[in-house]
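In: Okay, predicted coordinates and the sequence, questions at the end:
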Amino acid sequence: MRSLSGDLLLQRLGEQPDEKLHLRLYNAIRTSILDGSLAPSSRLPASRELARELGLSRNTALTVYEQLLAEGYVFSRQGSGTFVVETTPDSFLSTANPPIGAEGEKRNAELSERGSALLHHASASPKQWGAFIPGVPDVNAFPHPIFSKIQARISRRPTPQQLTYSNQGGSPELQQALVEYLRVARSVRCSPEQILITEGIHQAIDLVTRMLCNPGDDVWIEEPGYWGIRNILRMNDVNICPREVDEAGMVPPEHQTDAPRLIFVTPSHQYPLGPVMSLARRQHLLALARHGRSWIVEDDYDSEFRFSGQPIPALQGLEADAPVIYIGTFSKTLYPALRLGYVVLPTPLVSTLKTAHAELYRGGHLLIQTALAQFIQEGHYTAHIRRMRLLYAKRRAFLTSLIEQHLGKQALTEFNSNAGLHLILNLPNDADDVAIAAAASARGVLVRPLSRYYMLPSGRRGLLMGFACVAEEQMAVAFEVLLECLNPPQKA
């Protein structure tokens, strides 16, 4: 069996002009070194191995290696072999890039209008860890050894069904575990067949929008609301209708004649402002959706982290057969890179959306889904949430005290539901929260400007400050930096 480098050189030997064999081999190796196909410090096959792999005499291979060694492309280490040098002799001759294409010009990438719009509105941060990044849990506190043991146990004897594509909406074990957990923790009414496992919230929203909306259909979103939803809706070419949020949640119109196709809400803890949707508002939305044959998409992204008062039940369980598509994720309770979410589908949508999911995304990751199911069934999941609730409540209180001490109570938003993984720092209406966030980021402090969560230009100014992944001693230091960004020194 040939080595990878042997395969590469055999291919390049065939590309060489009809020259002497040792010249063809020399050019093949030299070109492969210069274009990076043979990486710096990589070991070349021994001359005997190379000759056997390429069907050459060993003398030919030795002659070429000696020439490359003399010219400085390789070096020899006694007893170890021949290696590519870190810096080739050619790199000292010219730093100019070779021309690209026939005219030496780079071709510009031509994007679709939707693709260009997506990039124009892109808001994902390149940094996803540190003070005060919102929405990120303390991934170091996750019980990795316990979860790893469960994974190892399952991986020792996997079944064929766990190693192929999933067209049933995910692992049956995880579907069953979620039914039991959601019934107790969130008052969600469902059967295992109604649960579809996805790779997070974004995939769930994309699937629902593709399958239930035509281009130009109206959809309601909260104003302000999660920017990721808006980007997915833009890519699906629907008409986005922002609806104001007040202390009772999304404000629907009093007299609505044309119902939207979809209504996106975060009723248990509105993102990003934080109010809880009132019972009257929930009932109003349900009645409106039934009358207009709309679907409510309920995003319950961090409902587990409520630090005082009674848990807020899900909108989905408020009525039997509610027209609600319930979406959840493990990104906040466990860790984002797990890339596991779930959708509780109304019975009329189960078959069609599961089939569509299999066609569009080819579900998989069944081993890790099965491990997560056992993690939940053995009680580790609820135990972890209890520990995190205590830890996050302590960190939230510390950040609140810092804000009140240095900036006053008025600096905190009036929508204080004592839940979630972030606080909002109010800023004056004339403040440039985007510039403040950029200045803080340049100094290693990660906050998000509240104005970016508004679709309309009249949005409030403020900063989203996450506290979940920040130890208290780090908070104090980072907050001092943020204060300097809020109050930069005046120029003389």
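Out: Right, received. Where do you want to start?
In: contacts, neighbours, all on C-alpha from now
Out: Will do.
In: residues of the helix ranked longest in the chain that come out buried?
Out: The single longest helix within the chain, with elements called by DSSP state H, is helix 380-407. The neighbour-count check on helix 380-407 (16 or more other Cα atoms under 10 Å) flags 380-382, 384-385, 388-389, 391-396, 398-400, 402-403 as buried.
In: try stretch 23-35
Out: Using 16+ other Cα under 10 Å as the test for burial, stretch 23-35 gives 23-30, 32-34.
In: returning to that earlier point: helices or strands up against the longest helix of the chain?
Out: Contact analysis of helix 380-407 by 3 or more Cα pairs under 8 Å, 6 or more residues apart in numbering; DSSP states H and E lists strand 422-426, helix 472-486 as its packing neighbours.
In: where's it relative to the chain centroid, distance-wise?
Out: 23 Å (Cα atoms, centre = their mean, to the nearest Å).
In: orientation of that helix relative to helix 472-486 in degrees?
Out: Angle between the axes of helix 380-407 and helix 472-486 is 40 degrees (criterion: axes from the mean of the first three to the mean of the last three Cα atoms, to 10 degrees).
In: how big is the angle separating helix 380-407 from strand 422-426?
Out: Going by the same axes, to 10 degrees, helix 380-407 makes 20 degrees with strand 422-426.
In: ok so, going back, got the buried residues of stretch 23-35 as CSV, with distance to residue 277 and secondary structure columns?
Out: Converted to CSV, these look like this (distance: Cα to Cα, whole Å; DSSP: H, G, I helix; E, B strand; the rest coil):
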residue, distance to residue 277, secondary structure
23, 77, helix
24, 74, helix
25, 73, helix
26, 73, helix
27, 71, helix
28, 68, helix
29, 68, helix
30, 68, helix
32, 63, helix
33, 63, helix
34, 63, helix
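In: Please compare the first structure with the one that follows:
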Amino acid sequence: MKIASLSDYLLLRINRPAAKAAPGKAKAGSAPESGAAKPAPRTPVNRQIYQLIREAILAHTLPAGMQLPSSRDLALELGSSRNTVTYAYEQLLAEGYLESRPGAGTFVADTAPDQIPEAVERPEPLTDPSGKSELSARGAMLTRQAGVGERQWGAFMPGVPDVTCVPYKIWGRLQNKHWRRSNADLLTYGPGAGYAGLREQIAEYLRVARSVNCTPSQVLITTGIHQSLDIVVKLLGEHGDSAWVEDPCYWGTRSVLNSLGIQSVPIAVDQEGMRMRLANLRRPPRFICTTPSHQYPLGMVMSLSRRRMLLEYAATHKVWIIEDDYDSEFRYGGRPLASLQGMDTQDRVLYMGTFSKIMFPGLRIGFLVVPESLARAFSTGIAELYRNGQVFLQATLADFMAEGHFASHIRKMRVLYAERLQLLQQSINRHFGEKMTITGGEAGLHLVLGLPQECDDVLICEQALAAGIVVRPLSRYYMHARGARRGLLLGYASVPNDEIARAFDKLAAVIKPHLA
């Protein structure tokens, strides 16, 4: 439908007191045409005129090429000031809805899009679990196999520390110190490798506590394990390469690898860690992803013979070993174990860690240690791909470590988590005695409660969540359902001591019907 008079069209739709309307043009209470959108009463008149003309152009009610009345004439017809109409015209001109022709007037611009040819073949849209379409094959796979959950706190969420124990006053004092200095370098984009002071502190800590052979120049600051793995694969791998991954393994490792076109090859684990078979050894991968100090999620430690074998194999076949040392600080049966990187003499190991488990996940600071020959390229790569930031937080963390608070916090939390582990084990024994196996209870922030193979651990987790308890099914950490062990990952770090027994009572009530 086209309109004959722009002023009549606007008068029927502009919301303002009837007394201000141009006499003879519209009666109070006149209804607009059916389907027409009426601006909100509080919208200024100049904005209403702009919106109404814009909508009319988009709906082709005002056709391309149509000449509009001058701002003076339209203002007179509407009973408004000329400035009110001029604002609307100028905004529409600026956005391309109108065009001004010197000496001729103001016209509706031709805003129709160029004709798009029909595709020869329309592929079927993909659908993700939420029902949304148009995801790529990679996007559909990533969302379908996602391991992340909405709840990230409480009984018995694995891998989450007790963030209430962070020394807030100390942290706040250190942050305020940097705010008072008004250092612009801490508020802009950071260097690719990260804040120099933090890299120095991390290098010193890793040399002493984890026997990592590195200098500050080899340490790169990332946002955590995911970004560390992402940059390693992007700079050292090609689409179609393969990576050995422990089976079971951390779901995030597989997600990052799959998203980058890397084929994950599952390698079973036993009590000595990754168990390579002859068929695997005959086809060297590009990467080997491993958690040798505390296998995730089962908790075993890789034996010395397996470590030596991996290092020799990597050196011979030019394979990159990616060592994920995510929570080795929390070992309750003795000192933390030395890293695999510390045994490497051929520069084939890339070592990564995170402060999410020691400090708090929201910090989003991790680190990656690379061979000296790769340090400059990785620094450039991180700057190019991610535009490193959070320098202010990195500087605060560096001071936190330099003043000894980091080491003190680890000692404090190690004692607390050991107490919570013991309380959880006692609750398990109280309900199940020797019927249930417990693995991974010597270190870290979680243990694995074994279930009979006939149990559906996924269903148990769903029922537990309905009861307010968060647990993860062990079977989902395996690449394939066939041969996957059944069990539950129980995190105890973020559960207050006096709540552990009561929370496990609820979980036990969910588990027991599945054992009958």
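Out: Received, thanks. Here the structure is a predicted model, which means the values were calculated and not measured.
In: Next, the TM-score between them, please.
Out: Scored by TM-score structural alignment, normalised by the length of the first structure, the superposition of the two chains gives a TM-score of 0.78; 406 aligned residues with a Cα RMSD of 2.4 Å.
In: if we can go back for a sec, counterpart of the longest helix of the first structure in the second structure, which residues?
Out: Under TM-score structural alignment, helix 380-407 of the first structure corresponds to residues 405-432 of the second structure.
In: Could you do stretch 334-347 of the first structure as well?
Out: Under TM-score structural alignment, stretch 334-347 of the first structure corresponds to residues 359-372 of the second structure.
In: what about the matching stretch, how long is it end to end?
Out: 28 Å (Cα to Cα, to the nearest Å).
In: what's next to it, contact-wise?
Out: With contact meaning Cα atoms under 8 Å, 6 or more residues apart in numbering, stretch 359-372 of the second structure is reached by 160-163, 166, 214, 217-225, 228, 347-356, 393-394.
In: ok, now with 7 Å
Out: Contact with stretch 359-372 of the second structure is made by 161, 163, 166, 218-225, 228, 347, 350-356, as judged by Cα atoms under 7 Å, 6 or more residues apart in numbering.
In: Who are the contact partners of the residue mapped onto residue 274 of the first structure from the second structure?
Out: Mapped onto the second structure by TM-score structural alignment, residue 274 of the first structure lines up with residue 299. Residue 299 of the second structure makes contact with 439-440 under the criterion Cα under 7 Å, 6+ apart.
In: where does residue 299 of the second structure fall, helix, sheet strand or coil?
Out: coil (DSSP: H, G, I helix; E, B strand; the rest coil).
In: Could you report the separation of it from residue 48 of the second structure?
Out: In this structure, residue 299 of the second structure lies at 65 Å from residue 48 of the second structure, with Cα to Cα as the measure.
In: do the same with residue 436 of the second structure
Out: 70 Å.
In: neighbour-wise, which of these two wins?
Out: Under the criterion of other Cα atoms under 10 Å, the comparison of residue 436 of the second structure against residue 48 puts residue 48 first, with 22 against 15.
In: Now which residue in the first structure aligns to that one?
Out: Taking TM-score structural alignment as the criterion, residue 48 of the second structure has no aligned counterpart in the first structure.
In: element containing residue 48 of the second structure?
Out: For residue 48 of the second structure, the element it lies in under DSSP states H and E is helix 45-58.
In: Pull up the aligned stretch in the first structure for whichever helix or strand comes after that helix.
Out: Going down the chain from helix 45-58 of the second structure, the next helix or strand is strand 67-68, by DSSP H and E. Strand 67-68 of the second structure corresponds to no residues in the first structure, going by TM-score structural alignment.
In: Beyond strand 67-68 of the second structure, next helix or strand please.
Out: With elements assigned by DSSP H and E, the helix or strand that comes after strand 67-68 of the second structure is helix 71-78.
In: Next, the buried residues of that next one.
Out: 71, 74-75, 77-78.
In: any idea how far residue 167 of the second structure lies from residue 187 of the second structure?
Out: Per Cα to Cα, residue 167 of the second structure is found 24 Å from residue 187 of the second structure.
In: For residue 118 of the first structure, see how far away the residue nearest to residue 83 of the first structure when sequence neighbours are not counted is.
Out: Distance criterion Cα to Cα, 6 or more residues apart in numbering; nearest residue to residue 83 of the first structure, sequence neighbours excluded, is residue 43 at 4.4 Å. As judged by Cα to Cα, residue 43 of the first structure and residue 118 of the first structure stand 44 Å apart.
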